[in-house]
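K.L.:
show me the folded form of this:
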Amino acid sequence: PSTRLNIFHLVFLCFSLFSHGSCPVLECWFMKEKVSGGLSGGPNQDKSLLYVHKHADSHRAESHDAPLEVNPDRLYFVTDPAATLCHRSLNPRRGSSNKPMCEINPLHPQPSTLELAVPLTEPALSPIYLHADWLSTALQSFDKTMSISAITRAPTGTKEHDVILTLTTKTVLVQSRLGAPVLLDCSFWADPSSPLTGTGFAVEWRYQFRGDGRLVLAYDGKSDRLSHTGEEGATLDFEALHGRGNASLILQEAKVHHSGIYICSVYLPYLQAQVAMELQVVEPPSLSIHPSPLPLTAQGQTINIQCEASGFAPLSLDLHWEFKGADGNTKVLGSGSLSSHRQLWDGTYTQSSRLELDTADLGRAGEVACVGVHPGGTRRVSVEINLIGNSPSIEDSMAMVGVALVLYGLIKLVSWSFSGSEKRIKTTYVEGFKARRWTSFSLVIQI
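P.N.:
Predicted coordinates for the structure are as follows:
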């Protein structure tokens, strides 16, 4: 029993040490506020460190010494009860060259001018709570799969920060096939002890692509209503939104025009956090060759073949031709003559390639293939080609000899059958003649 108890204590100790050390020390860049007018002589960013813990009593500022390259004023001690900043993707293995990206900006809380969020700041709030040191921190995991936006607050003149609001996405880059449902992840956590969380929240989704933007969806959590829906088939899971802070955007059916950058924003009174993610709607092409099958062609002639790629998105497509001979060797024939892209009604594209195939050096037979290399995958379609007028192979010669022998045998069989029939006819004639002569001789004697 004592041995089991010692093992239990050892496991518990290891678990406690792991739990205590699970939150990382984040290396960040503190972005200095730009001074209006004049030229800035020094760098506009400083190295800084964030010491993150789940509980306020887990760290003491005086217990940490600043590294030589870090200004002691850029050491921050963050308490994160939700442990959002303690995610394992923010804590790479020791010695790894891949590190999370982290940027800190000073924040000045102020009422939002967005019509959706204006009602949140109607009640009078204590200015004592707002008069503090606020920071906005943007992070991306070392594997580029998660982004976090965190707003922290510290009493003026201190470095002991509390997380007030975090916004997280685990779908930094999403690829979807055309017509499939899409989920763009976005979840938030707000400190329930903060006076800013008692008057409600608001959620906004915006879309941007090549400088153009539009409002996709806006939700007023205070009055529980959708104030704007600018995209058909876009919705939220409202039960999960109020229950777990899940503000993920649901697109019922991915379309080509959905490709772009999506920004999820969450508003509290005087505060806003946002994360961005990219959606790529990728559909590989459908390939077809014309004519198919290819007509029988004499060796040395030129064949015109066309390959059409249709229904693909995005535009990037590499079309080329290949020839695979009877010996198994493959020869690249190039891209042929490419047409311009043409957009279809559903936003997908078509493109064709025309190939003038010289059959002089192709051998007696083979396979012509059209290959399309696309971000959605590689597609190929092939058609057989048979040429006439070339010298027969050994196999063909043996087959011709076999056919000749069979024909010779058939001729001999017919010849033997005809000869036998002729002999039977002659024998019957002679026997009949002899019979007639004997009958005549008998009649003469009787007379």
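K.L.:
from here on, contacts and neighbour counts on C-alpha atoms
P.N.:
OK.
K.L.:
quick one, what contacts residue 190?
P.N.:
164-166, 197 (CA atoms under 8 Å, 6 or more residues apart in numbering).
K.L.:
for the chain, which residue is closest to the average position?
P.N.:
residue 175 (3.3 Å; CA atoms, centre = their mean).
K.L.:
grab the nearest non-local neighbour of that residue.
P.N.:
residue 280 (4.7 Å; CA to CA, 6 or more residues apart in numbering).
K.L.:
which residues are in contact with that neighbour?
P.N.:
Counted by CA under 8 Å, 6+ apart, residue 280 has contacts 173-176, 258-260.
K.L.:
if we go to 10 Å?
P.N.:
The contact partners of residue 280, by CA atoms under 10 Å, 6 or more residues apart in numbering, come to 173-178, 254-261, 313-314.
K.L.:
which residue ranges of the protein form helices?
P.N.:
2-20, 127-130, 238-244, 394-446 (DSSP state H).
K.L.:
and of those helices, who's closest to residue 269?
P.N.:
Closest of those to residue 269 is helix 127-130, at 10.5 Å (criterion: CA to CA).
K.L.:
Proceed likewise with the subsequent sequence, for comparison:
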Amino acid sequence: MKPLSLLLAVASALGTAVSAGPAVIECWMVEDAGGGRLAKKPAALLLRQGPGTPPPRPDLEPELYLKVHDPAGTLQAAVRRYPSDAPPPHCELSRFIPLPASARWARGLTPGRSCPRALDGAWLMASVLSPIFSLSCLLRPQSEPQPEPALFTSATAVLTVLTYSPIAQIQLGQDALLDLRFAYMPSISEAAASLAPGPPPFGLEWRRQHLGKGHLLLAATPGLHEQMPAAQDGAVAFAAWDDDDPWGPWTGNGTLWLPAVQPFQEGTYLATVHLPYLQGQVALELSVQKPPKISLTPAPLVWAAPGEAPPELLCLVSRFYPAKGLEVEWELRGGPEGSFQKAEGQSWLSALRHHSDGSVSLSAHLQPIPVTAKHHGARYACRVHHPTLPTLGRSAEVTLEVAGLSGPSLEDSVGLFLSAFLLLGLIKALGWVAASRSTSKDPKEKKAQ
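P.N.:
Take a look at the predicted model:
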């Protein structure tokens, strides 16, 4: 049993290591180089390490090799969920300057317009993008001296804004839930400057950008009783701190709920969390979709005489979204050339028909070529490809019957039997009625004699 226990322990350790996500996130430090140009330098976020000092990175400047301390654990929790076989996330670092919120509705967060001296010093904003999560993390490098030569820089994650739904695909007419969570842990100097225990006031802002236009969707400052702009499109946000621990760290929720999503609500959603003089923002992409319904007429059979063309086939592709990306193919299955081939004939598409819910419909037409006896039993199929459908698409089909080659089917045989049975019963009934009438007339005739 000991070897088995050891094997299970090793397997468990390997599973934990695989699911723990990357220990280092490679980044680019992006700065303004003047003249409308940007300068980029390699950087890295060290999230976990083994015993001892961090592994050396001679390819990085020490101030851009950041050993991150995450008191709230939000950044670490997000990275642990990252699949080991997924491409590495995209990460950028930039300089950040603490400033009061510029929006009028958020001015209650910062009664004093000057930034406290406790926030002086260098700040960095890390933006990490991936299909799994999207986050922004406000980092404060530590100023403690290190032994020469310095190999890395320690930094604390002060404010982390995170979403686990960076790409949301919502069915047309259904509700959308755009995930947003955030965590805050003030640095030592901030905590010393603030005498009030408990989480600070915060502001939540959701904006939508689409086709070059943007507008405020929802704004909230819980507990400040400020005059807020009216929410748009029925949007509701769960804006609150999750706990009220006196000294932090604190986590909060800013998830947005949109009822019965329509196509006009597609676009980029910007979620911003405002703290006094600090901000964090993430972007989410929302797209609306609806798979098409497909019907083919005439169905289920189409008739034609040898040498004649079958009647026109109509494939109705109804109630789908988006309108782009739709393709219709006509196939002939089981024909004389083999089990599968492209159907010959003249084909065309109708114009789009728009519906009140934002979905669209169109019809595809095919006028097949004249058929021969070899086409008997073949099937015409209308195959539709659309971004909302699987790779092979979706199809509907009808069976071709060539006149003069079809024997009676089982249904026809049953129908003929039932017809004959009813006819025989009818004849017997008429004979019984006639016999009854003749019998009733005989006694009357005898009395008359």
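K.L.:
superposed, what's their TM-score?
P.N.:
Comparison of the two superposed chains (TM-score structural alignment, normalised by the length of the first structure) gives a TM-score of 0.72, and 371 aligned residues with a CA RMSD of 3.7 Å.
K.L.:
the residue nearest to the centre of the first structure reaches residue 278, doesn't it?
P.N.:
Yes - judged on CA atoms under 10 Å, residue 175 of the first structure makes contact with residue 278 at a distance of 8.5 Å.
K.L.:
so what sits against both of the two?
P.N.:
In contact with both residue 175 of the first structure and residue 278: residue 259, using CA under 10 Å, 6+ apart.
K.L.:
how about the helices of the first structure in a markdown table, adding mean neighbour count and distance to residue 48 of the first structure?
P.N.:
Below are these laid out as a markdown table (neighbours: other CA atoms under 10 Å; distance: least, CA to CA, whole Å):
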| stretch | mean neighbour count | distance to residue 48 of the first structure |
| --- | --- | --- |
| helix 2-20 | 11 | 22 |
| helix 127-130 | 12 | 24 |
| helix 238-244 | 13 | 32 |
| helix 394-446 | 11 | 78 |
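K.L.:
turn those helices into CSV, including distance to residue 339 of the first structure.
P.N.:
Output for the helices of the first structure, formatted as CSV (distance: least, CA to CA, whole Å):
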stretch, distance to residue 339 of the first structure
helix 2-20, 61
helix 127-130, 62
helix 238-244, 48
helix 394-446, 41
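K.L.:
nearest to residue 49 of the first structure, of those helices?
P.N.:
helix 2-20 (18.0 Å).
K.L.:
which of the contacts of residue 280 of the first structure lies closest to residue 100 of the first structure?
P.N.:
Of the contacts of residue 280 of the first structure, the one sitting nearest to residue 100 of the first structure (CA to CA) turns out to be residue 173, at 16.2 Å.
K.L.:
which residues touch the closest one?
P.N.:
Going by CA under 10 Å, 6+ apart, the list of residues near residue 173 of the first structure reads 144-146, 184, 261, 276-280.
K.L.:
just the buried members of the residues you listed?
P.N.:
144, 146, 184, 261, 276-280 (16 or more other CA atoms under 10 Å).
K.L.:
can you give me the strands in the stretch 251-400 of the second structure?
P.N.:
Secondary structure of the stretch 251-400 of the second structure (DSSP state E, counting those that start in this stretch): strands located at 256-258, 267-275, 278-289, 293-297, 301-304, 313-320, 327-335, 338-342, 345-349, 353-354, 360-368, 379-385, 394-402.
K.L.:
the third one vs the first structure - mean distance after superposition?
P.N.:
The superposed strand 278-289 of the second structure is, by mean CA distance after the TM-score superposition for the first structure, a mean 1.4 Å from where its aligned residues fall in the first structure.
K.L.:
ok, now the shortest one?
P.N.:
Averaged over the aligned pairs, strand 353-354 of the second structure sits 2.5 Å from the first structure after superposition, using mean CA distance after the TM-score superposition for the first structure.
K.L.:
repeat for the first one
P.N.:
In this overlay with the first structure, the average offset of strand 256-258 of the second structure from its partner residues is 1.3 Å by mean CA distance after the TM-score superposition for the first structure.
K.L.:
so what touches that strand?
P.N.:
For strand 256-258 of the second structure, using CA under 10 Å, 6+ apart, the contacting residues are 174-180, 206, 218, 232-239, 265, 271.
K.L.:
those, buried ones only, as a PyMOL selection?
P.N.:
Applying 16+ other CA under 10 Å to the contacts of strand 256-258 of the second structure leaves a buried subset, and the PyMOL line that selects it is:
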select buried, resi 176+177+178+179+180+206+218+236+237+238+239+265+271
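K.L.:
what about the contacts of strand 256-258 of the second structure, which are in strands?
P.N.:
Among those, the members falling in strands (DSSP state E) are 176-178, 206, 218, 236-237, 271.
K.L.:
I'd like those as a markdown table, with distance to residue 338 of the second structure appended.
P.N.:
Formatted as a markdown table, these follow (distance: CA to CA, whole Å):
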| residue | distance to residue 338 of the second structure |
| --- | --- |
| 176 | 47 |
| 177 | 49 |
| 178 | 50 |
| 206 | 57 |
| 218 | 60 |
| 236 | 58 |
| 237 | 59 |
| 271 | 56 |
